[in-house]
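> need the 3D shape of this:
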Amino acid sequence: MTSPESQSPEFKDRVYRSVPAIAGGVMLLAIAAWLGIDALVSGQGRTQWLTLAVMLFVVPLVVAFTLRPAVYAGDDLLRIRNPFRVIVLPWGQVAALKSAYSNEVLTESGAKYQMWAVPVSLRARKKAARREMRATAQARRTMGRDEGRGGALGMGSGLGQGLGGGGPESQGPARAGTDQIMDELRGLHEERHGAEAAQGEVTVRWAYEVVGPAVAGAVLVAILLAVG
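The predicted model follows:
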C-alpha cells in the first residue's frame, strides 16, 4: 500500500533517508519487542504494567530518531521530517544549505533547521579524501608514463595530456555520500529559488503522534515508580 506522502506530487521526486539509522532502529525495536514480550509473559502484577509503560515511552523515541527522519525534495518545496517536527520550506524561502558538523537549512528570515535524515559522517569524508588523494596520485603517475612514451615517439607532451584527460581527475573530486546529497539539494535550490511556484511561507508542525505516546509513557513510568 502506498502511503499518502508518496502520493503527494510535490514530494515524489527525491526522498533521502539514513540507511544505517533505519537498520539500527529495526534492530532496537526487535530487541525491545523481545525483552518486552518476555517480561509480559514471565512477569507478574506491577512488572507487567511497568513493562507496558516503558515500551510506550521507548518505542516512539526509537521510531522518532531512526525510522522517522526523512527529507523530501520536490520542484517547489523542501520538506524536512525530523524526530519531533515537520518543516516545509518553499525553495524561495531557503537562503542556503550548509554542511559542517551537521547538515542544515537556513531560511531567508534567519531560522535554521537541521536535517536529521542527512547526517554528516566525518569518517566518510576522510575516506573520500583518501580516495581522492589516491586517484590524483595515480593520475599523475599515468600522465608521467604517457608523457615519457610520447617523448620517445617524438610526439611531445600532447599525447600524455590527451591520455591523462580521461583519468580520475576528469571525473571530479570524490565526495562522501551525504555531501553528494547536499550538492544535489543545492543544485535544486539554485534552479528553483526564483520560480513563482516555489514561493510561500515556511510552516513548522510538531509531531504529536510521536510526542504524545512518549510523554504518556514517561508519566506512567513516573507514577508506577512513585507508587512503588
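
> from now on I want contacts and neighbour counts done on CA atoms only, so please keep to that.
OK.

> can I assume Y101 sits in a helix?
No. Under DSSP: H, G, I helix; E, B strand; the rest coil, Y101 sits outside any helix and is assigned coil.

> residues contacting it?
120, 122 (C-alpha atoms under 8 Å, 6 or more residues apart in numbering).

> can you give me the strands for the protein?
14-16, 70-73, 77-81, 85-90, 94-99, 103-107, 112-114, 203-206 (DSSP state E).

> export the ones you listed to JSON lines and tack on distance to A174?
Listed next are the strands of the chain as JSON lines, based on distance: least, C-alpha to C-alpha, whole Å:
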{"stretch": "strand 14-16", "distance to A174": "20"}
{"stretch": "strand 70-73", "distance to A174": "23"}
{"stretch": "strand 77-81", "distance to A174": "26"}
{"stretch": "strand 85-90", "distance to A174": "30"}
{"stretch": "strand 94-99", "distance to A174": "16"}
{"stretch": "strand 103-107", "distance to A174": "18"}
{"stretch": "strand 112-114", "distance to A174": "24"}
{"stretch": "strand 203-206", "distance to A174": "35"}
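
> contact partners for A32?
Residues in contact with A32 (C-alpha under 8 Å, 6+ apart) are 55, 59.

> figure out which of the strands of the chain is closest to M133.
Minimum separation from M133 across those (C-alpha to C-alpha) falls at strand 94-99, 21.6 Å.

> tell me which residues are up against that closest one.
So strand 94-99 is in contact with 103-108, 120, 179, 182, 185-186, 189, 193, going by C-alpha under 8 Å, 6+ apart.

> in PyMOL, how would I select just the buried ones from these?
In PyMOL, a selection of the buried entries from those looks like this (16 or more other C-alpha atoms under 10 Å):
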select buried, resi 103+104+105+106+107+120+179+182+185+189+193
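
> re the thing from before, looking at the strands of the chain, which is nearest to W49?
Taking those one by one with C-alpha to C-alpha, strand 203-206 is closest: 28.6 Å.

> helices or strands up against that closest one?
In terms of contacts (3 or more C-alpha pairs under 8 Å, 6 or more residues apart in numbering; DSSP states H and E), strand 203-206 is packed against strand 85-90.

> to compare with the earlier structure, here is another sequence to fold:
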Amino acid sequence: MTSPEDQEPARRPSGPSETPETPETPEISETSAAGEASEVSAAGEVSAAGEASGTSVASGVATKDRIYRSPGGLVGGVLLLGLVGWLGIDAIVAGEGRTPWLALAVLILVVPLTVALTLRPAVYAGEDRLRVRNPFRVIVLPWGQVAALRSGYSNEVVAASGKKFQLWSVPVSLRGRKRATRQESRARAEQRDGRTASRGADGLGPLGGFGGGGRARAGRAVPDGPARAETDRVMDELRQLWEAHEKDESAQGEVTVRWAWEILGPAAAGAVVLGILLAVG
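All right, here's what the predicted structure looks like:
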C-alpha cells in the first residue's frame, strides 16, 4: 500500500519544460489559407459574372437573342458565291485584254449583292426588342413600338407609327402551308379511323384482339390545334415574345433604321468601275 507522499508527485505538473505548447504557426497558416481560398472564390465569382454580363441582360437575368434565318437562303448563297467566285477568278487568271478588269468589277458588284440577298438576312428576337437585318437595312424595334406582326404573302412587322418592315429571313412558304394542311388532315383521318376500329373491336367479344391495330392508331398523338408551317411557327413565337414583353420598361424606346453601307459601298464601287470600263470600250 502506497502512502500519500508517494502519490502526490504523480498529481503535480512535471514542470515548465514538459508543458505542451500550443502550435500557433499552423493556426496562422490555416487562417491565411482560408483567406486565400476566399479571395480565389471571390475572384472566380467576379469572373463568372463578367462572362455572364457579356450577353444581353433583361430583368436582371442574362439571356440570349433568338436568331431566325432561312436555311434555303444560306445554302443558295453559298452555292452562288462558289459559282461566281469560280467563274470570276478563272476570268481574271486566264482572261486577256480588258477581261480581267471586267471580271474584277463584276465580282466587286455581284459578291456584296449575293451576300446581302442570301446570307445577310436574319431576325434577332430578345426580351426587350426585335432587330431585323434585311439586305440593305437594319431595323431595331423595341417591343413597345411594335403594333402588329402580320403573315400574308410575306411576313412583316408593323411599327406603332404605321411603317411596315418585311422580314426577309422568314419568308412565307405556300408549299409549306399546303403540306402542313395535308398532314393535319391525314392525322385527323387516322384518328377518326382508329376510333372506329377500336369501337368495332370492343364489340367482337372474344375476337376483340383483332382490333389492337385500331386501338394503336387511336392512341396516336394528334397535334393540338391546326398544323403550322415552319415560318408560321416562327411568327407565332415572335408574337408570344411581343405579347409577353411589350409592357416592360426595358422594351420601350424609339425605332431606329440604319442603312447597310458595308453592302451598298462595295456594290456601288463595283457598279461605277464596271460602267467606266464599258463606257471606255
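
> quantitatively, what TM-score do the chains reach?
Scored against TM-score structural alignment, normalised by the length of the first structure, the superposed chains reach a TM-score of 0.88; 214 aligned residues with a C-alpha RMSD of 1.9 Å.

> before we move on, back to that, to G167 of the first structure, which of the strands of the first structure lies closest?
Closest among those, using C-alpha to C-alpha: strand 94-99, at 28.5 Å.

> where does the closest one end up in the second structure?
Aligned using TM-score structural alignment, strand 94-99 of the first structure spans residues 146-151 in the second structure.

> how far does the matching stretch sit from the chain's center?
Centroid separation for stretch 146-151 of the second structure versus its chain: 21 Å, with C-alpha atoms, centre = their mean, to the nearest Å.

> and it, which residues are buried?
By 16+ other C-alpha under 10 Å, the buried positions in stretch 146-151 of the second structure come out as 146-147, 149.

> return the member of those residues nearest to L117 of the second structure.
Of all those, L117 of the second structure sits closest to L149, with 22.0 Å by C-alpha to C-alpha.

> how far away is that closest one from S41 of the second structure?
Distance of L149 of the second structure to S41 of the second structure, given as C-alpha to C-alpha, to the nearest Å: 47 Å.

> again, but for L102 of the second structure
L102 of the second structure is 63 Å from S41 of the second structure, by C-alpha to C-alpha.

> and L185 of the first structure? What does it align with in the second structure?
Structural alignment places L185 of the first structure opposite L238 in the second structure (criterion: TM-score structural alignment).

> the closest residue to its match other than its chain neighbours: neighbouring residues, count only.
Spatial nearest neighbour of L238 of the second structure, excluding adjacent residues (C-alpha to C-alpha, 6 or more residues apart in numbering): A125 at 7.2 Å. The local packing of A125 of the second structure (other C-alpha atoms under 10 Å) involves 22 other residues.

> give me every residue that touches the counterpart of P20 of the first structure in the second structure.
With TM-score structural alignment as the criterion, P20 of the first structure lines up with G72 in the second structure. Listed by C-alpha under 8 Å, 6+ apart, the contact set of G72 of the second structure is empty.

> one more: the one 5 residues further on?
Counting by C-alpha under 8 Å, 6+ apart, G77 of the second structure makes contact with 114-115, 117-119.

> check K112 of the first structure too.
Shown in contact with K112 of the first structure (C-alpha under 8 Å, 6+ apart): 104-106.

> ok, so of those residues, who is nearest L28 of the first structure?
Using C-alpha to C-alpha, these come closest to L28 of the first structure at E104, 26.9 Å.

> my guess is the closest one meets M115, correct?
Yes. In this structure, E104 of the first structure is within contact of M115 by C-alpha atoms under 8 Å, at 5.7 Å.

> the longest helix belonging to the first structure vs the second structure, average offset?
The longest helix of the first structure (DSSP state H) is helix 122-152. Mean deviation of helix 122-152 of the first structure relative to the second structure after superposition (mean C-alpha distance after the TM-score superposition for the first structure): 1.5 Å.

> list the buried residues of that helix.
Neighbour-count burial for helix 122-152 of the first structure, counted by 16+ other C-alpha under 10 Å, picks out 125, 128-129, 132, 135-136, 139-140, 142-144, 146-150.

> tell me the two of the contacts of strand 94-99 of the first structure that are most distant?
Longest span within the contacts of strand 94-99 of the first structure, C-alpha to C-alpha: V120 and H193, 24.4 Å.

> Serialize the contacts of K112 of the first structure to JSON lines and add fields for distance to A216 of the first structure.
Shown next, in JSON lines, are these (distance: C-alpha to C-alpha, whole Å):
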{"residue": "E104", "distance to A216 of the first structure": "31"}
{"residue": "V105", "distance to A216 of the first structure": "32"}
{"residue": "L106", "distance to A216 of the first structure": "33"}
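
> neighbours of the residue nearest to D65 of the second structure when sequence neighbours are not counted, how many?
Leaving aside its sequence neighbours, D65 of the second structure sits nearest to G126 (C-alpha to C-alpha, 6+ apart; 4.5 Å). Using other C-alpha under 10 Å, G126 of the second structure has 23 neighbouring residues.

> and the gap between the aligned residue in the first structure for V222 of the second structure and G144 of the first structure?
Matched across to the first structure, V222 of the second structure falls on E169, judged by TM-score structural alignment. Applying C-alpha to C-alpha, the value for E169 of the first structure to G144 of the first structure is 14 Å.

> do the same with H189 of the first structure
When C-alpha to C-alpha is applied, the distance between H189 of the first structure and G144 of the first structure equals 41 Å.

> over to P213 of the first structure?
P213 of the first structure sits at a distance of 65 Å from G144 of the first structure (criterion: C-alpha to C-alpha).

> spatially central, which residue of the first structure would that be?
In the first structure, the centroid-proximal residue (C-alpha atoms, centre = their mean) is V118; its distance is 1.8 Å.

> I'd guessed that one sits against V19; true?
No. Counting by C-alpha under 8 Å, no contact exists between V118 of the first structure and V19, whose distance comes to 9.9 Å.

> burial of W168 of the second structure, as a residue count?
23.
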